[in-house]
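Visitor: Quick one: sequence plus predicted model below, questions after.
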Amino acid sequence: MSPSQEIELTLTPAQAATGVVIPVTLPSGPQRLRIPPARNGDLVRARVGDTEVLLRIHVSGPPAPAPAGKSGALGCLVALAVAAVVVGLVIANSDDDSTPTASSSPTAASTYTPYTPPTYSPPTYTPPTYDPAPAPPPTTEAAPSPFDTGTCLNGQLPDSTTAQTVRGVKEVSCSADDAHYRVIQRFPGTHDMSRCDANPRTEYGFSYQYTLNGSVINEYVYCLVGIGSYSRA
């Protein structure tokens, strides 16, 4: 253990009367020390690590006024009694200097342990794994053959000049009871039914489109005439 070292510390009368947290330059470096209430000439003992430091208190300026209700003689007796006391010192934590604290024992000394913040290790992130969705089986359905000129169709086409979606139009024999339309011309690779406007015999326009997995495989426009009661002639 290193021998005790005495350092003179000057306080104002107000600081000496109430105690104070004050920076003090020690041999080991600057430290913030909590000085308890003391009188001029008091010896305050502190221990920093293995080193004991003695602080000789020097009060500068006129003395602080005595508390109300105390007689002058009693104040003098208290001053004489305290002057010979070695006051224990508590080293102030740098995070809390609001209330000075004095040791209960005049000769006790406390040690200072620096604060070491806890270490933090962030959790390790492991991204989730996903099983890819199985690929849909390949479609082997063959594209239907286009309707030839002269082919007869059944079904029901709308009697409208506005294009509408129709279903159930299939090729049938022209002698069948449900033969309603005959193909008189076709245009491959388009769905523009206005192509039939060039054929004056056209009574109906019919657009057919075949798709596979969302892609257009083939498309045709057919120009038709009605058969029997479906004729517009």
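Guide: Here it is on my side, so go on.
Visitor: contacts, neighbours, all on C-alpha from now
Guide: Will do.
Visitor: Where is the longest strand in the protein?
Guide: As assigned by DSSP state E, the longest strand anywhere in the chain is strand 215-226.
Visitor: What distance do you get for residue 35 to residue 48?
Guide: Applying CA to CA, to the nearest Å, the value for residue 35 to residue 48 is 14 Å.
Visitor: quick one: which of these two has more around it?
Guide: residue 35 (28 against 17; other CA atoms under 10 Å).
Visitor: what's the single longest helix in the protein?
Guide: With secondary structure taken from DSSP state H, the chain has its longest helix at helix 72-83.
Visitor: dropping in the other structure now:
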Amino acid sequence: MNAIHALTATRLRLASEMQDQLHKAGRYDPDYTATGNAKRVAERRAQIQAEFAGRAAKIDADVVAAAQRIKTEAAVVRPRTDLNSPVDLIRTEQAWRNIVLPQLEQGRSLREALAHADVDGVLGAERFASAYLRTKAGTASGLTSTHVHYDAEGRPLTVRTEIDLKHLDLTITARLAELTPEHAEVIRLAGRVDHDVSAHREASIEVDRGDALSAAITAQLSQYDVYAALDTDTASSAAAGVDA
């Protein structure tokens, strides 16, 4: 569980705590008339909702700040191609053409092709793999997803295969993390941070509309969904239902 996961868990606990307090606020007080009770309950519940809305907004702001902090830290240490450097451009293109591309042409997945590539090879893939793999939908790239459309009676009409560029980015990030072990954690976190922020927002919307179960499922699955592309050990733990 990373910092954003922890904030999401706090957000869900906050919603549960608010519901408990709203329930308690609705208890009948024999010292009040029926009209007085109704007014008291309405006022107290409005006060509780305002208080918790402020606390929820603070958590949401903390998520945005945490994401920006992770990206800023990663930007300092993550290897990148200097697009203004002819040397960088030549070196990464040569590594792509001589090391990574031949592996892909032999039918290997991008993960397999990058397994023995150095930083230049991975950065070359970051520059060129997207365009190349778009022409290879349905191959062993390991990055394709299939979408089937059905008619009203459930019969398949069309099958469309697309390249999942999100997993392309994650595969590249995973290899860069392996090649820079001293910065691996922050590189991995930055590679999945947009996913974590999106999952936090989705879980928050669900819990705010009263669907605590869906929110809990979203929060739980978000810890494993993208991480499988970043860390095979984590993926194995997730499959076994073990927190990584």
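Guide: Happy to help now that I have it. No experiment lies behind these values; they were computed from the predicted model shown.
Visitor: TM value for the aligned chains?
Guide: Overlay of the two chains. TM-score (TM-score structural alignment, normalised by the length of the first structure): 0.16; 62 aligned residues with a CA RMSD of 5.7 Å.
Visitor: quick revisit: elements contacting the longest helix of the first structure?
Guide: For helix 72-83 of the first structure, there is no helix or strand it packs on, judged by 3 or more CA pairs under 8 Å, 6 or more residues apart in numbering; DSSP states H and E.
Visitor: ok, and for the longest strand of the first structure, which residues are buried?
Guide: The neighbour-count check on strand 215-226 of the first structure (16 or more other CA atoms under 10 Å) flags 218-226 as buried.
Visitor: coming back round to it: after the longest helix of the first structure comes which helix or strand?
Guide: For helix 72-83 of the first structure, the succeeding helix or strand toward the C-terminus, using DSSP states H and E, is strand 86-88.
Visitor: What residues of the helix or strand that residue 170 of the second structure is a member of count as buried?
Guide: Following DSSP H and E, one finds residue 170 of the second structure within helix 165-179. Buried residues in helix 165-179 of the second structure, defined by neighbour count with 16+ other CA under 10 Å: 167-179.
Visitor: Reformat those as TSV; add distance to residue 77 of the second structure.
Guide: Below are these laid out as TSV (distance: CA to CA, whole Å):
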residue	distance to residue 77 of the second structure
167	21
168	20
169	17
170	17
171	18
172	15
173	12
174	14
175	14
176	11
177	10
178	13
179	12
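Visitor: Pick the one among these closest to residue 54 of the second structure.
Guide: residue 170 (34.6 Å; CA to CA).
Visitor: okay, now residue 112 of the second structure: neighbour count?
Guide: The burial count for residue 112 of the second structure: 16, using other CA under 10 Å.
Visitor: Pull the contacting residues for it.
Guide: The contact partners of residue 112 of the second structure, taken as CA atoms under 8 Å, 6 or more residues apart in numbering, are residue 103.
Visitor: element containing the spatially most central residue of the second structure, please.
Guide: For the second structure, the residue nearest the mean C-alpha position is residue 195 (2.0 Å; CA atoms, centre = their mean). In this structure, residue 195 of the second structure sits in helix 184-208 according to DSSP H and E.
Visitor: Whichever helix or strand comes after that helix to helix 184-208, inter-axis angle?
Guide: As assigned by DSSP H and E, the chain's next helix or strand after helix 184-208 of the second structure is helix 212-222. For helix 212-222 of the second structure against helix 184-208, the angle by axes from the mean of the first three to the mean of the last three CA atoms, to 10 degrees is 170 degrees.
Visitor: Which elements pack onto helix 212-222 of the second structure?
Guide: Against helix 212-222 of the second structure (3+ CA pairs under 8 Å, 6+ apart) you get helix 3-25, helix 184-208.
Visitor: what does the longest one contact?
Guide: With contacts defined as CA under 8 Å, 6+ apart, helix 184-208 of the second structure is touched by 4-5, 8, 11-12, 15, 63-64, 67, 70-71, 73-74, 77-78, 169-170, 173-174, 176-178, 212, 214-216, 218-219, 222-223, 226-227, 230.
Visitor: Whichever of these end up buried, select them in ChimeraX.
Guide: Selection of buried members from the contacts of helix 184-208 of the second structure for ChimeraX, criterion 16+ other CA under 10 Å:
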select :4,5,8,11,12,15,63,67,70,71,74,78,169,170,173,174,176,177,178,212,215,216,218,219,222,223,226,227,230
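Visitor: and of the helices and strands packed on helix 212-222 of the second structure, who's closest to residue 126 of the second structure?
Guide: Here helix 184-208 is closest among these (CA to CA), at 13.1 Å.
Visitor: hmm, back to that, same list, the helices and strands packed on helix 212-222 of the second structure, but as TSV with distance to residue 156 of the second structure please.
Guide: What follows is those, written out as TSV (distance: least, CA to CA, whole Å):
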stretch	distance to residue 156 of the second structure
helix 3-25	38
helix 184-208	30
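Visitor: Could you say which of these is packed most deeply?
Guide: Mean neighbour count (mean count of other CA atoms under 10 Å) peaks for helix 184-208 among those, with a mean of 20.
Visitor: Return the distance of that one from the chain's centre.
Guide: Centre-to-centre, helix 184-208 of the second structure and its host chain are 4 Å apart (CA atoms, centre = their mean, to the nearest Å).
Visitor: And for stretch 19-27 of the second structure?
Guide: A distance of 34 Å separates the centroid of the chain from that of stretch 19-27 of the second structure, by CA atoms, centre = their mean.
Visitor: got it, and stretch 121-129 of the second structure?
Guide: Taking mean C-alpha positions (CA atoms, centre = their mean), stretch 121-129 of the second structure and its chain are 22 Å apart.
Visitor: which strands and helices sit next to the helix or strand that residue 90 of the second structure is a member of?
Guide: Using DSSP H and E, residue 90 of the second structure sits in helix 86-95. Counting contacts by 3+ CA pairs under 8 Å, 6+ apart, helix 86-95 of the second structure packs against helix 119-134.
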